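Asker: what follows is a predicted protein model with its sequence.
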Amino acid sequence: MTLSQESFIPYSVTKPKPCISSGVPFPQAVAHHLIHTLKAHKPYLIVSKSISKTQDFVKLKRALNDAEHGLEIAGIRFGISSHTPWEEVLEVVRDARECGADALVTLGAGSLTDGGKVIALVSLYFLFFWSGAVGEVYMEKSRVANTIPIQALANNASTHDELAQLSADEVERSGRKVNPCQVPMINIPTSLSGGEYSSLAGVTDEQSREKVMFLHGDMGAEIVVLDPQLCESTPERVWLSSGIRAVDHCVEGLGYLGREGREDGVEEFRKGLRLLVPSLLVTKTEKENADARMKSMWGVVEAMKGLGNGVQMGASHGMGHQLGPFGVGHGETSCIFLPQVLKFNARHAPSTSNPSHVLDPQKAILSLLWAETPVKSVLEKRGLSQETADAGDVIGAIVDELGLPRTLKDVGVGRDKFDALTKNCLKDRWLATNPVPVTTKEQVREILEMCAGDGK
């Protein structure tokens, strides 16, 4: 059941979850789908601290505290810190259980989205059946309590060690069975990070400062609500840098497919780039251009569809995972690493078994972006020529035009952090799937040196 003027479509033909809602104000869409699609009535809200101070959040609270339609907010969490700290995830799990919530709603992006996915994965309190298809939820508390062992309903975790046992690496090592998520979730993204379309989530272990990945095919939202007007309040640097993160998905996705000689996913990544890069450049100069923001949001959808084909990322993503816990935003890690990783790959392509598998995707990216008029204008303004530039030059020029950080120095990360970064980076699975596999500390240090920005 959809609203008038609403578009409500499945994410893709092969993956119906999440459904994507657009075309109506987000408070109206969320309230409608909690009641009519998810059959939920006590949502737990996770909202970014900045948005919680706006009228947008006031409107959402008003829509979800609707006694006439049986809606009541069970509880609210104001913010989850950058890179989703381990202990904060457990805090929300405990609070949501005590509140008796029957759904999660996240308003924000990045850490909130990742946190929501892991919270839904480990929650135990929620007593209902979930059939796995959007719109097929029903409550039957007495039956659950009387006839089904509650331990079978979710993956209970209340401590650091219990959560660690559900990480992707630990599940792979131990062969542990991970139960499907039991808590339906709605995401309302306010950035372009794209986590709402992924069954992967990263949580930072505060003890080691290492990003730990969680992966389950059932993780993620049932519904994603897109509202470009809401996103006008997103800080410019957050919006644009998260857009470069989505560009990174497309670029490294094309690099991986080229290395593997595959075509599935290529068109999605290309379409994502054509939507993302021009619209980001427009948004930089026209903040209230809702059409440009919507194109960026659909560009993220295409990027994430490409990733859904079993595509692995490369060194920009892998090293970015480990730079994040040093206080650098997700998107900004891509601004710093992606241009230089492209140059690293081009430089070392001759050492691989098939250099054309490394270089051809970069040439295709260069041609694709140069064919977009807004992009071409920026590149030529910055003195680049299609005949002499490479993909690293092009991505770097776009990052510069958007006014985003390009070096580790720009984000306050000095050489004193290089040893710890190198150690953590080598643990990340995506360095080995880079078009030029990064498997030694010397290779990691080479990329860090390229990104240092201190002139040494």
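Answerer: It's in.

Asker: switch to C-alpha atoms for all contacts and neighbour counts from now on
Answerer: Noted.

Asker: what's the burial count for the spatially closest residue to E170 that is not a sequence neighbour?
Answerer: Nearest residue to E170, sequence neighbours excluded (CA to CA, 6 or more residues apart in numbering): A164, at 7.2 Å. Residues lying near A164 (other CA atoms under 10 Å) number 18.

Asker: would you check that A164 makes contact with V171?
Answerer: No: counting by CA atoms under 8 Å, A164 does not reach V171; the two are 9.2 Å apart.

Asker: one step back: so the residue nearest to E170 versus A221, what's the distance?
Answerer: From A164 across to A221, the span is 22 Å (CA to CA, to the nearest Å).

Asker: and what of R262?
Answerer: Taking CA to CA, one finds R262 at 29 Å from A221.

Asker: returning to that earlier point: I'd like to know how far the residue nearest to E170 sits from V178.
Answerer: Applying CA to CA to A164 and V178 gives a distance of 13 Å.

Asker: second structure for comparison follows:
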Amino acid sequence: MPSGRFTVQAQEAIVFGQPAGSALLAEADRYGAKRVFIISTRSLSRLENGPLQRIVKALGPRHVGTYPAVHAHSPREDVIAAAAAARAAGADLLVAVGGGSVIDATKAVQMCLWLGLESVEAMEPYRGGVAADIRRQIEPPDNPIRMVTVSTTLSASEFTPTSGVTDTKTQAKQSFSYRLLVPRSVILDPAATLDTPEWLLFSTGIRSVDHAVESYCSPLANPATEALSLQGLRLLSLALPRIKAEPQNLKARLDAQFGMWQAITPAAAGAGSGASHGIGYVLGATFGVAHGHTSCVMLPAVLRWNAAVNGERQQALSEAMGSPQKKAADLVARLVAVLDQPGSLRAVNIKRENFEEIAERAMTYGPVRMNPRPIKGPAEVKEILELAW
């Protein structure tokens, strides 16, 4: 008989299929927010009439400032700088406009504002895995400032209470987790993805495929999570090629957003992930591989390596992708290729001489230790890397 725990996130609303500007204004009204501060990226800030510009226009005088400089993988320095800008602006609501790096950074900005953290060093006691003698709990004040997201990619960070932030001194991805770090409201406007570069949209789409696959294959999966994983995979495997063929198809883009939402929910609820995610953290934080590309190159290899213990379970993945007679790893690899994304470690400039460091670092991440086929040490990680080579 299954037993476990399904964690429900501290979110109040997920608004979909509406223009982001009007949807955000309605959410700001609902929360009584008068001073809205936006966190985004330089690439979005340079557009003439992109999602950021439309949101600023919709907010009117409620917009009190923008920090438009979050870099990939959410460096601690960017978190501290954005928090300082939001603090100086007297913000009462934060809005992340962008993809996973922006959303993760904004989650951590909330923590910095709650706790009065003003330096990268001040963040250290609150990260996951810190030494017990310096560890401190995140304890927000009464009525803490919260955030709303407007997603421009398919990374799905907006559905979790964990912020992945990079310590640039160690080049390690670190986590900061607390239930109220999850965005209070999520806005899924398919038009907000129209200006996203194709490579970024599709690579983060494969990241969401990774969420679906690894949560379904997780030892912690259960009947409540399995249906969501498979539905997310089904939606994504249909919608992503359709977007490739018809870039202006808003329904396909919304279907992909629904897919990423369904795919991430099991992982956020407690099913977790596996080696593709864990190795991907190393590739991203240490070697600068784009967030979504880590899944493009690692997921097929991890599926092949895991097939020795969960081949029958992978059959359900093939069925969800519409080809039950084919191997799930081959179907994912084909989807990556159809979307013109990199399909090997060589394609993202990883060298064989990097394997030892990747394998050693990967063993420090929880998802590697949760992989459905047990990974006992760096040697097994290197077997997976060879399959991805």
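Answerer: Yep, that arrived. All values reported here derive from a predicted model rather than from experimental measurement.

Asker: which one's the longest helix in the first structure?
Answerer: helix 236-260 (DSSP state H).

Asker: between whichever helix or strand comes after that helix and helix 236-260, how big is the angle?
Answerer: Downstream of helix 236-260 of the first structure, the first helix or strand assigned by DSSP states H and E is helix 266-285. Here the directions of helix 266-285 of the first structure and helix 236-260 differ by 160 degrees (axes from the mean of the first three to the mean of the last three CA atoms, to 10 degrees).

Asker: where does the most far-flung residue of the first structure relative to its centre sit: helix, strand or coil?
Answerer: Residue farthest from the centre of the first structure, counting by CA atoms, centre = their mean, is N146 at 38.8 Å. Following DSSP: H, G, I helix; E, B strand; the rest coil, N146 of the first structure is assigned to helix.

Asker: please apply the same query to T149 of the second structure.
Answerer: Counting by three-state DSSP, the backbone at T149 of the second structure sits in strand.

Asker: surely it meets A96?
Answerer: Yes: assessed by CA under 8 Å, T149 of the second structure is found in contact with A96 at 4.7 Å.

Asker: next, show the common contact partners of those two.
Answerer: Shared contacts of T149 of the second structure and A96 (CA atoms under 8 Å, 6 or more residues apart in numbering): I103.

Asker: any chance you could map the strands in the first structure?
Answerer: 7-10, 19-22, 43-47, 75-78, 103-108, 129-130, 137-138, 185-189, 200-205, 210-215, 223-225 (DSSP state E).

Asker: what span of the second structure is the second one aligned with?
Answerer: Using TM-score structural alignment, the residues of the second structure aligned to strand 19-22 of the first structure are 13-16.

Asker: ok now the matching stretch, how far from the chain's centre?
Answerer: Distance of stretch 13-16 of the second structure from its chain centroid, counting by CA atoms, centre = their mean, to the nearest Å, is 18 Å.

Asker: ditto for stretch 28-42 of the second structure
Answerer: Distance, centroid of stretch 28-42 of the second structure to centroid of chain: 21 Å (CA atoms, centre = their mean).

Asker: show me what counts as buried in that stretch.
Answerer: Residues A28, A33, K34, R35, V36, F37, I38, I39, S40, T41 are the ones in stretch 28-42 of the second structure that count as buried (16 or more other CA atoms under 10 Å).

Asker: does the fourth one really touch L59, like I thought?
Answerer: No: using CA under 8 Å, R35 of the second structure is not in contact with L59, being 9.6 Å away.

Asker: take the strands of the first structure and write them to CSV, including distance to T84 of the first structure.
Answerer: Listed next are these as CSV, based on distance: least, CA to CA, whole Å:
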stretch, distance to T84 of the first structure
strand 7-10, 28
strand 19-22, 24
strand 43-47, 12
strand 75-78, 13
strand 103-108, 13
strand 129-130, 26
strand 137-138, 28
strand 185-189, 16
strand 200-205, 5
strand 210-215, 9
strand 223-225, 20
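
Asker: ok, which of these comes nearest L408 of the first structure?
Answerer: Closest of the strands of the first structure to L408 of the first structure is strand 210-215, at 18.1 Å (criterion: CA to CA).

Asker: matching residues in the second structure for the closest one?
Answerer: So strand 210-215 of the first structure is aligned with residues 172-177, judged by TM-score structural alignment.

Asker: quick check: that stretch compared with the first structure, mean distance?
Answerer: After superposition onto the first structure, stretch 172-177 of the second structure sits on average 0.9 Å from its aligned residues (mean CA distance after the TM-score superposition for the first structure).

Asker: contacting residues around that stretch?
Answerer: By CA under 8 Å, 6+ apart, stretch 172-177 of the second structure touches 73, 108, 126-128, 161-167, 281-282, 285-286.

Asker: just the buried ones from the residues you listed, in ChimeraX syntax?
Answerer: In ChimeraX, this line selects whichever of the contacts of stretch 172-177 of the second structure come out buried by 16+ other CA under 10 Å:
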select :73,108,126,127,161,162,163,164,165,166,167,281,282,285,286
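
Asker: out of the contacts of stretch 172-177 of the second structure, flag the one nearest to P300 of the second structure.
Answerer: Closest to P300 of the second structure, out of all of the contacts of stretch 172-177 of the second structure and judged by CA to CA, is Y281, at 16.3 Å.

Asker: trace the closest one over to the first structure, please.
Answerer: Per TM-score structural alignment, Y281 of the second structure is aligned with H321.

Asker: check A85 of the second structure too.
Answerer: In the first structure, A85 of the second structure lands on D95 (TM-score structural alignment).

Asker: tally of neighbours for its match?
Answerer: Count around D95 of the first structure with other CA under 10 Å applied: 16.

Asker: list the contacts for it?
Answerer: G75.

Asker: would you mind measuring from it to S158 of the first structure?
Answerer: Separation of D95 of the first structure from S158 of the first structure (CA to CA): 11 Å.

Asker: now swap in A164 of the first structure and tell me
Answerer: With CA to CA as the criterion, A164 of the first structure and S158 of the first structure are 11 Å apart.

Asker: with A420 of the first structure instead?
Answerer: Taken as CA to CA, the span from A420 of the first structure to S158 of the first structure is 29 Å.

Asker: just checking, what packs against the longest helix of the first structure?
Answerer: helix 266-285, helix 290-307, helix 315-323, helix 330-348, helix 355-370 (3 or more CA pairs under 8 Å, 6 or more residues apart in numbering; DSSP states H and E).
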